[in-house]
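Engineer: turn this into a structure:
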Amino acid sequence: ASKDPSQQRVKRWGFGMDEALKDPVGREQFLKFLESEFSSENLRFWLAVEDLKRRPIREVPSRVQEIWQEFLAPGAPSAINLDSKSYDKTTQNVKEPGRYTFEDAQEHIYKLMKSDSYPRFIRSSAYQELLQAKRKRCHERLLHAVLSPRAFV
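Structural biologist: All right, here's what the predicted structure looks like:
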């Protein structure tokens, strides 16, 4: 995927949070937006858990501990806000680390981002300006193609 997304790709991010998350540039733009709001910990946690699921099994226990320390342990530097049910279940799961240790917590954070952070991102000037710039560039290319002398050959 290109670092300079097409108008179509940028527009697609507006269809749903999954569209933004599965596009590397969309993910990066969403993260930048959250960083500008000082609220990137939820997405960083979600991405860390996605990464955990793809890790070789021998790396899983240490990675589980890293994620726990970064996002969930008391006094964690990037603490995420979980409901007590998800937190309690995750606390139990950490005792037997696996790729799906954070499943409940990840699902809770996903729903939180989908209902709160993502709509703010789509309404943000950062997203709207990027979409406008892509529309303008697409329009200019079309105009150039139509008015180009080669078009009449």
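
Engineer: from here on, contacts and neighbour counts on C-alpha atoms
Structural biologist: OK.

Engineer: not counting sequence-adjacent ones, nearest residue to Q128?
Structural biologist: Among residues not flanking Q128 along the chain, I122 sits closest, at 7.2 Å (CA to CA, 6 or more residues apart in numbering).

Engineer: and that neighbour, what element?
Structural biologist: Assigned by DSSP states H and E, I122 falls within helix 118-123.

Engineer: name the residues of that helix that are buried.
Structural biologist: 118, 120-122 (16 or more other CA atoms under 10 Å).

Engineer: ok, stretch 49-68 next?
Structural biologist: Buried residues in stretch 49-68, counted by 16+ other CA under 10 Å: 49-50, 52-53, 60-61, 63-64, 67-68.

Engineer: please flag which of the residues you listed sit within helices.
Structural biologist: Among the buried residues of stretch 49-68, the members found in helices (DSSP state H) are 49-50, 52-53, 60-61, 63-64, 67.

Engineer: for those residues, which one is nearest K89?
Structural biologist: Distance to K89 across those (CA to CA) is lowest for V64, with 14.3 Å.

Engineer: quick check: the gap between the closest one and E107.
Structural biologist: Counting by CA to CA, to the nearest Å, the gap from V64 to E107 is 16 Å.

Engineer: next: P119.
Structural biologist: In this view, P119 and E107 are 17 Å apart by CA to CA.

Engineer: including distance to T91, could the buried residues of helix 118-123 go into CSV?
Structural biologist: Formatted as CSV, those follow (distance: CA to CA, whole Å):
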residue, distance to T91
Y118, 27
R120, 31
F121, 31
I122, 33
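
Engineer: now show me the structure for the sequence below, then we'll compare the two:
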Amino acid sequence: MVVFNGLLKIRICEAVNLKPTAWSLRHAVGPRPQTFLLDPYIAVNVDDSRIGQTSTKPKTNSPAWHDDFSTDVCNGRKIELAVFHDAPIGYDDFVANCTIQFEDLLQNGSRHFEDWVREMMTSCGSTTSAGAIVAGFIFTHMSIKLLFYCWSVEDIL
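Structural biologist: As a prediction, the model looks like this:
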């Protein structure tokens, strides 16, 4: 397994086609819950450590953030992006998440990655199809555009 040591910079650009889960709709009123708009934000973790959280974008299922995060990583294995709906009452609602292995990002010696993340994954790394139930969560199809820069200690010296 490849681990990463060095400086990681992440830009969360945008997301498209976010869908509320049934749990997110529990307080929705009216006959058209399919038009329910989220107040989404993304929590960014490296392994089990939170490195940041995007701003909340009100009333949209296709938010644009362009938020930057930077952190020093020691023996990093994975990046997790978890999308939440900023709920007005109680805890925020889980929407979807994905896990990206550093090993996949750093293939062929590349230190730069810019692309859309289109597959939803459980934290153990298995992919799901739209609407499939895995470990009690309902995953919806969404895409997040990301930009990564990774500099190892050897690159800086």
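
Engineer: so what number do they get for TM-score?
Structural biologist: Here the TM-score for the pair of chains, by TM-score structural alignment, normalised by the length of the first structure, is 0.24; 55 aligned residues with a CA RMSD of 4.0 Å.

Engineer: returning to what we had before: which two in the ones in helices among the buried residues of stretch 49-68 of the first structure are spaced the farthest apart?
Structural biologist: Farthest pair in those (CA to CA) is E50 and P61. Separation: 14.8 Å.

Engineer: which other helices and strands contact the helix holding I122 of the first structure?
Structural biologist: Helices and strands touching helix 118-123 of the first structure, as assessed by 3 or more CA pairs under 8 Å, 6 or more residues apart in numbering; DSSP states H and E, comprise helix 24-36.

Engineer: which of the helices or strands spans R11 of the second structure?
Structural biologist: For R11 of the second structure, the host element (DSSP H and E) is strand 4-16.

Engineer: and what of E154 of the second structure?
Structural biologist: If you go by DSSP H and E, E154 of the second structure is part of helix 153-156.

Engineer: between the longest helix out of those in the first structure and helix 24-36, how many degrees?
Structural biologist: Longest helix in the first structure by number of residues (criterion: DSSP H): helix 125-147. Interaxial angle of helix 125-147 of the first structure relative to helix 24-36 (axes from the mean of the first three to the mean of the last three CA atoms, to 10 degrees): 140 degrees.

Engineer: got the buried residues for helix 125-147 of the first structure?
Structural biologist: Using 16+ other CA under 10 Å as the test for burial, helix 125-147 of the first structure gives 127-128, 130-131, 134-135.

Engineer: among those, which pair sits farthest apart?
Structural biologist: Farthest apart among those by CA to CA are Y127 and R135. That separation is 12.3 Å.

Engineer: so how far does stretch 84-102 of the second structure reach from one end to the other?
Structural biologist: Stretch 84-102 of the second structure end-to-end distance (CA to CA) = 23 Å.

Engineer: again but with stretch 50-69 of the second structure, I slipped
Structural biologist: End-to-end for stretch 50-69 of the second structure, by CA to CA: 11 Å.

Engineer: so where do the helices sit in the second structure?
Structural biologist: Going by DSSP H, the second structure shows helices at 102-105, 153-156.

Engineer: now render those helices as CSV, adding distance to I138 of the second structure and mean neighbour count.
Structural biologist: Output for the helices of the second structure, formatted as CSV (distance: least, CA to CA, whole Å; neighbours: other CA atoms under 10 Å):
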stretch, distance to I138 of the second structure, mean neighbour count
helix 102-105, 25, 16
helix 153-156, 39, 10
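
Engineer: okay, the ones you listed in JSON lines with distance to D93 of the second structure next?
Structural biologist: Below are the helices of the second structure laid out as JSON lines (distance: least, CA to CA, whole Å):
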{"stretch": "helix 102-105", "distance to D93 of the second structure": "27"}
{"stretch": "helix 153-156", "distance to D93 of the second structure": "38"}
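
Engineer: from A105 of the first structure, how far off is K11 of the first structure?
Structural biologist: Distance, K11 of the first structure to A105 of the first structure, using CA to CA: 29 Å.

Engineer: these two: who's more crowded?
Structural biologist: Set side by side, K11 of the first structure and A105 show more neighbours around A105, with 24 against 20, by other CA atoms under 10 Å.

Engineer: name the nearest residue to that one, ignoring sequence neighbours.
Structural biologist: Leaving aside its chain neighbours, A105 of the first structure sits nearest to S86 (5.4 Å; criterion: CA to CA, 6+ apart).
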